[in-house]
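S.K.: sequence and computational prediction follow.
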Amino acid sequence: MPAPRSRVAVLVSGRGSNMAALIDAAAQPDFPAEIAAVISNRPNAGALAIAERAGVPTAVVDHKAFASREEFDAALDAELRRVAPDIVCFAGFLRLLTPGFIEKWEGRMLNIHPALLPSFKGLDTHARALKTGVKLHGCTVHLVTAEMDAGPIIAQAAVPVLDGDDEDALAARVLAAEHRLYPRALAAWARGEARLVDGRVTTASAADEPPALIWP
């Protein structure tokens, strides 16, 4: 009998392209996780319509309806507990959460960041990568901790920075990598192939050393 699939809640704020990649992956019968709910802090987020078309339950916890971060986080926590996910995936969720919320869900929250952490934490990652002249850029899936963009790294994907790239061109290349990386990282985490050991994520399927990506 196949192992039960992990229940996943996806938190979104915008268009939801990474969420859509997770929904598409979870539609495959051998994927080890199901998307149980999509929750947005913005009622007009485009991700909600995408999720609804895919038959995924949605909910809105509008941050503007609350007087403080603590009140919003309490309402989000209540909605997550109603859904009862095993894993919470941040997919363009544009809210900094309080330490109290992080503590309740720590070890179960995944985020994708558009840079090769620990480089370029925070915003404007593509512009900063171009300014510094790096030859490789990319994206990172990591566990969410109280320190922004500092949680243990689960998986990364690198893309070349090409001569003549502007911010939009580089962002598009990284986004395509995100759509491949996030489902793969979620699957590894849901299967237990990737797990937290002494503050670092070890991955059973990464035993074979891949060839180096060299650019140019």
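M.R.: Noted; the coordinates are in hand.

S.K.: hey, let's count contacts and neighbours off CA atoms from now on
M.R.: Fine.

S.K.: buried residues in the longest helix anywhere in the chain?
M.R.: Criterion DSSP state H: the longest helix present in the chain is helix 167-191. Neighbour counts over helix 167-191 (16 or more other C-alpha atoms under 10 Å) mark 167, 170-171, 173-175, 177-179, 181-191 as buried.

S.K.: hold the first one in mind and look at this next one:
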Amino acid sequence: MSSNKKRIAVLISGEGQTLQAIINACNAGRLNADIVTVISNKADVYGLQRAKNANIPTHTFLRKSYADNQQMDMAIADILEQYQVDLIVLAGYMKILTATFTQRFEGKILNIHPSLLPKYPGLHTYQRALENHDSEHGFSIHFVNEEMDGGQIVFQCKVPILATDDEDSLCNRVKQYEQRYYPQVIGWFVEGRLSYRTEAYFDDKPLTSPIVEYQE
């Protein structure tokens, strides 16, 4: 691992498709960073195998092994500090982080959420967009704070909803763009273009609204 590269930890809960996109971006030189560890809150998920295939150290933390969420999050935090991480990337991490954890790493946690926040926080976002006959859906990338799917939004990708769409087709199309743009936004952070100092900054100017990409 190169000492001048930013050190990233990726937190997952499942198959790891987004993790794989980040690994690929690092391997191709599009992302000047090292993934120093992958952490999962679920055992035996395929995302852990993806990490092992890329020779990335993995750690699994199961909620049943800890007295409460706080104790589990502090154990994860201690591991992250041992790895001296510069950025924590949530990639399908399906557990709400405690306020103590998010405050400990303020400005160093990014999450991707499959909706155009503040619309549709939480689960089942594709179903909700279709049921409400929305004309577009997409995803948001945001810094993480103690609120679920809260924190300042830095990037959004808007994808039109087609008359023929069902949940699967819409999900697959949105995920395709997630895997393209999440490594790009992470790249902005590791290059110093994106930062957080009580609020998000982009190219040394306060980011007053998210950067938006529109897809046809």
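M.R.: Nice, thanks for sending it over. Quick caveat: nothing in here was measured; it's all calculated off a predicted structure.

S.K.: just give the TM-score of the two.
M.R.: The TM-score (TM-score structural alignment, normalised by the length of structure 1) is 0.90; 211 aligned residues with a C-alpha RMSD of 2.4 Å.

S.K.: what sits against A190 of structure 1?
M.R.: Counting by C-alpha atoms under 8 Å, 6 or more residues apart in numbering, A190 of structure 1 touches 5-6, 32-33, 87.

S.K.: report the buried members of those residues.
M.R.: Looks like these have 5-6, 32-33, 87 buried, using 16+ other C-alpha under 10 Å.

S.K.: and those, which is closest to A150 of structure 1?
M.R.: I87 (18.4 Å; C-alpha to C-alpha).

S.K.: helix, strand or coil for A47 of structure 1?
M.R.: Following DSSP: H, G, I helix; E, B strand; the rest coil, we place A47 of structure 1 in the helix state.

S.K.: next one: F72 of structure 1
M.R.: Per three-state DSSP, F72 of structure 1 ends up helix.

S.K.: got it, and the one 10 residues further on?
M.R.: Under three-state DSSP, R82 of structure 1 falls in the helix class.

S.K.: what number of residues lie near it?
M.R.: 9 (other C-alpha atoms under 10 Å).

S.K.: cool, and F66 of structure 1?
M.R.: With other C-alpha under 10 Å as criterion, F66 of structure 1 counts 14.

S.K.: residue contacts, it?
M.R.: F72.

S.K.: again with E70 of structure 1
M.R.: E70 of structure 1 neighbours (C-alpha under 8 Å, 6+ apart): T98.

S.K.: now swap in E199 of structure 2 and tell me
M.R.: Neighbours of E199 of structure 2 in contact, by C-alpha under 8 Å, 6+ apart: 152, 206-207.

S.K.: same thing with A146 of structure 1?
M.R.: Contacts of A146 of structure 1 by C-alpha under 8 Å, 6+ apart are 97-99, 102-103.

S.K.: what's the nearest residue to N111 of structure 2 if we skip its chain neighbours?
M.R.: Spatial nearest neighbour of N111 of structure 2, chain neighbours left out: L90 (4.8 Å); criterion: C-alpha to C-alpha, 6 or more residues apart in numbering.

S.K.: now list the buried members of the contacts of A146 of structure 1.
M.R.: Buried among the contacts of A146 of structure 1 by 16+ other C-alpha under 10 Å: 97, 102.
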